[in-house]
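> quick one: sequence and predicted model below, then my questions.
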Amino acid sequence: MDSTGTSGVFARDYAELDRAVQVGVAGGRVISVSFPATVPDDATEDHELLDRIEAYLRGEPDAFDDVVVGLTVPTDRRGVLEPLRSVPYGEEVSVSRLTRLAGLDADDPKDLELVTAALNENPVPLLLPDHRVRGGPYATPSTVRDAFRRVEGP
């Protein structure tokens, strides 16, 4: 997805989630994805990514791997979150497997602490799909995570 030059806050209600999805975009890069109860007053509902999310929730496969993300997290957490994009649509990995994908030691408590902190603070869930990790924690609320898993399920 190329949103070059696009900036703003975009949101839309989705009946499948019983809530809204809000996307923050700066300079064409998605910098935040959140799930407020309703569309904020200052948000615009018209954005290509929101159209794609709607199609995804209707069951059209989409890994969102072409969406340009502006990840604003410390480097060590970026190293944990970026490998989430390699987890294929409809598949899951354990926290231990994600730890190894990030080049860390799944037996090291400090590495596991880093991984769980990164997952918990993921600023762009769905695009960096923490719902594909078994045994979280998650930035994605449980009801939203369950809906994403149903969409991608077997």
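Right, received. Where do you want to start?
> going by C-alpha atoms from here, please, whenever you check contacts or count neighbours.
OK.
> neighbours of Leu98, just the number please.
Burial measure for Leu98: 23 neighbouring residues, criterion other Cα atoms under 10 Å.
> any idea how far it lies from Val133?
Counting by Cα to Cα, to the nearest Å, the separation of Leu98 from Val133 is 8 Å.
> likewise for Thr38?
Using Cα to Cα, we find Thr38 at a distance of 26 Å from Val133.
> hang on, Val67 is in a helix, isn't it?
No: applying DSSP: H, G, I helix; E, B strand; the rest coil, one finds Val67 to be coil, outside a helix.
> could you find the closest non-adjacent residue to it?
Nearest in space to Val67, with sequence neighbours left out and distances taken as Cα to Cα, 6 or more residues apart in numbering, is Met1 at 4.8 Å.
> another structure for you, compare them:
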Amino acid sequence: MTLTADDTGVYARQSDRLDGVVQVGTASGRVVAVSFPTTVPDDAASDGAVLDRLFAYLAGEEDDFRDVTVALTVPTAQRAVLEAVRNVPYGQTVDLDRVATMAAGIDPDDEADRETVQTALRENPVPILVPDHRVRGFAGATPTAVASTLREIEGIRL
């Protein structure tokens, strides 16, 4: 999904499914943040292409969001991890070792590289678009209750 350079702003909407707010930040046609604040910000728009897709997904429409352009402003090694996690298919899971193996330049047997994987997932700026909820045995940036609902939507049983 290609956004235009005019697609810049904050979009947010209350989600009954998540019992909270979903917020998307875009800049120059790229998604830079997905978050789950407690209230809809006063300056947030409620209609946006990515937000609409997220709500269709929350309603049960299968979507892997791999075509959504994201701007990952993180160190290169962490970017490799997050890009690898984007490739985990809808409804499937991987463990940390598999994420490390999938990420370019990451050695799953190296302790520093394992920490890089964990840091990347904990600091994931675009949960759902980078589906850290599909990583077994590790809590990423997606809040626990949200991750649980996302796994339920996708039919994932841990």
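In hand now; what should we look at? The structure displayed is predicted, hence computed values, not measured ones.
> more neighbours, Thr38 and Val133 of structure 1?
Relative neighbour count places Val133 above the other of Thr38 of structure 1 and Val133, with 20 against 15, counting by other Cα under 10 Å.
> map the more buried one onto structure 2.
For Val133 of structure 1, the aligned position in structure 2 is Val135, judged by TM-score structural alignment.
> what sits against that match?
Contacts here follow Cα atoms under 8 Å, 6 or more residues apart in numbering; on that basis Val135 of structure 2 touches 93-96, 99.
> Gly60 of structure 2 and Ile153 touch, don't they?
Yes: counting by Cα atoms under 8 Å, Gly60 of structure 2 touches Ile153, with 6.1 Å between them.
> of these two, who's got more company?
When Gly60 of structure 2 and Ile153 are compared for neighbours, Ile153 comes out ahead with 18 against 13, by other Cα under 10 Å.
> quick check, central residue of structure 1?
In structure 1, the C-alpha closest to the average C-alpha coordinate belongs to Pro125, at a distance of 1.7 Å (Cα atoms, centre = their mean).
> ok, that one - contacts?
Applying Cα under 8 Å, 6+ apart, one finds that Pro125 of structure 1 lies in contact with 33-34, 131, 139-140.
> need those in a markdown table with distance to Tyr14 of structure 1 and neighbour count, can you?
A markdown table is the format used below for these (distance: Cα to Cα, whole Å; neighbours: other Cα atoms under 10 Å):
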| residue | distance to Tyr14 of structure 1 | neighbour count |
| --- | --- | --- |
| Val33 | 14 | 23 |
| Ser34 | 13 | 18 |
| His131 | 18 | 27 |
| Ala139 | 18 | 23 |
| Thr140 | 15 | 25 |
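> hang on, the residue nearest to the centre of structure 1 in a helix?
No: counting by three-state DSSP, Pro125 of structure 1 is located in no helix; its state is coil.
> appreciated, that's everything.
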